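J.: how would this look folded up:
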Amino acid sequence: MSDPKADLVRYLNRARDALLWKLDGLSEYDVRRPMTPTGTNLLGLVKHVASVELGYFGETFGRPFPESLPWLDDGAEPNADMWAAPGESREYIVGLYRRAAEHSAVTIEALPLDAAGRVPWWPAEHAEVTLHRVLVHMVDETARHAGHADIIRELIDGSVGLTKDRANAAPGDAEERETYRARLEAAARAAEQ
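T.: Prediction:
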């Protein structure tokens, strides 16, 4: 029989790995460059997810992270957690993400799934949570942003895949993918007529 906490941790770790893998082999510029009209970028996604995870598995359960995160302070620039400032290196942000995962692991290991916590930034009527709810929330949050990273990475250099060893995408070379894309474009245009 499966262990629900172990299942959730496995899914969380898989989403974490997918998010970090999207940085592999890219230049400093490419991991930072905004690829959407709203500025979404790979390193910013990692910084954001690290920050969110530290709040949910730290502050929510009375285990604040010992490092200062100035981009979360009152008066910080809006969206400062969504991009890497010039003085914040890739190594720093990836290291922060790994430290966040370690901090979270201690919380997850120490508490049962029904352990009560309080999310201070949620409305009072929803702020009382359990570790189970927070784990589900962070699996969802991390996987959602890993999906954003999938698209951003494809826009940067055409790389696709669920993991380094598993493409999880239509087979074929660039020419076959372009033919496939052209078919989809034609179908979309035909639907408008």
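J.: for the rest of this, base every contact and every neighbour count on C-alpha atoms.
T.: Fine.
J.: stretch 110-123: which residues count as buried?
T.: Buried residues in stretch 110-123, defined by neighbour count with 16 or more other CA atoms under 10 Å: Leu113, Gly117, Arg118, Val119.
J.: now do that stretch: everything it contacts.
T.: Lys5, Tyr56, Glu59, Thr60, Phe61, Gly62, Ala127, Glu128, Val129, Thr130, Leu131, His132 (CA atoms under 8 Å, 6 or more residues apart in numbering).
J.: for those residues, which one is nearest Ser89?
T.: Tyr56 (24.1 Å; CA to CA).
J.: relative to Leu96, how far out is the closest one?
T.: 15 Å (CA to CA, to the nearest Å).
J.: of the two, who's got more company?
T.: Using other CA atoms under 10 Å, the more surrounded residue of Tyr56 and Leu96 is Tyr56, with 23 against 19.
J.: another for comparison:
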Amino acid sequence: MSDARDVPVAGERALLEAMVDRQRAAVAGLLDDLTDAEARERLVPSLTTVLGLVKHATFVERVWFHSRVAGVPRRELGLPDTVDESFVLTTDDTVASVRAAHAEACDRSRAIAAEHDLDETYPWHHGPVSLRYIHAHMVAELARHAGHGDILVEQLRARRA
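T.: You can find the predicted model right below:
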């Protein structure tokens, strides 16, 4: 795993992969120094919690890389049918378990992507997409959720003061 700051003039693939990894790390880092109770706390009307955001990011990895690129049916991966369901927490979801599942999903996504060319295309409900598009989409998706999480974490930590 590399950091996008390490490859500002690298080739396209190295840059894309580093940018995705930087956002993966930002999402995983949301759980740093949070208790299970804090990570589960709902501060907004939606299902969004810090723990739910990381769980959702794991879902996103599995949908785009494990299912779409690797071709494993979503059902075989145990993925929920809807995006909203990917934020739902179970009693088994803890900071440790969600963090581990996210790290495992990211590792598997990297391995899958490494086996494919950026120009390869995959089916999507809006038409075919390239691996290049998937990397760019992941940067945007993960950055958006890391930002949401940053705000929630800031609120949680402010309560401690």
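J.: which among the contacts of stretch 110-123 of the first structure end up buried?
T.: Lys5, Tyr56, Glu59, Thr60, Phe61, Val129, Thr130, Leu131, His132.
J.: for those, work out which two are farthest apart.
T.: Among those, Lys5 and Glu59 lie farthest apart (CA to CA), at 19.9 Å.
J.: would you mark the buried spots in the lengthiest helix in the first structure?
T.: Taking DSSP state H as the criterion, the first structure has its longest helix at helix 131-157. Under the neighbour-count criterion of 16+ other CA under 10 Å, helix 131-157 of the first structure has 131-135, 138-139, 141-143, 145-153 buried.
J.: just tell me the aligned range of stretch 87-94 of the first structure in the second structure.
T.: Stretch 87-94 of the first structure corresponds to residues 92-99 in the second structure, going by TM-score structural alignment.
J.: so what touches that stretch?
T.: Residues contacting stretch 92-99 of the second structure (CA under 8 Å, 6+ apart): Ala28, Leu31, Leu34, Thr35, Asp36, Ala39, Leu51, Val54, Lys55.
J.: circling back to that earlier point, can I get the contacts of stretch 110-123 of the first structure in TSV including secondary structure and distance to Glu109 of the first structure?
T.: What follows is these, written out as TSV (DSSP: H, G, I helix; E, B strand; the rest coil; distance: CA to CA, whole Å):
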residue	secondary structure	distance to Glu109 of the first structure
Lys5	helix	9
Tyr56	helix	15
Glu59	helix	16
Thr60	helix	15
Phe61	helix	12
Gly62	coil	15
Ala127	coil	22
Glu128	strand	20
Val129	strand	17
Thr130	strand	14
Leu131	helix	10
His132	helix	12
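J.: from the centroid of the second structure, which residue is nearest?
T.: Nearest residue to the geometric centre of the second structure (CA atoms, centre = their mean): Ala57, 2.7 Å.
J.: element containing the counterpart of that one in the first structure, please.
T.: In the first structure, Ala57 of the second structure lines up with Val49, judged by TM-score structural alignment. Using DSSP states H and E, Val49 of the first structure falls within helix 42-57.
J.: right, and the helix or strand after that helix?
T.: Using DSSP H and E, the next helix or strand after helix 42-57 of the first structure towards the C-terminus is helix 90-110.
J.: which parts of that next one are buried?
T.: Arg90, Ile93, Val94, Leu96, Tyr97, Arg99, Ala100, Ala101, His103, Ser104, Thr107, Ile108.
J.: shouldn't Leu30 of the second structure be in contact with Asp150?
T.: Yes. The pair Leu30 of the second structure / Asp150 is scored as a contact, 6.8 Å apart, by CA atoms under 8 Å.
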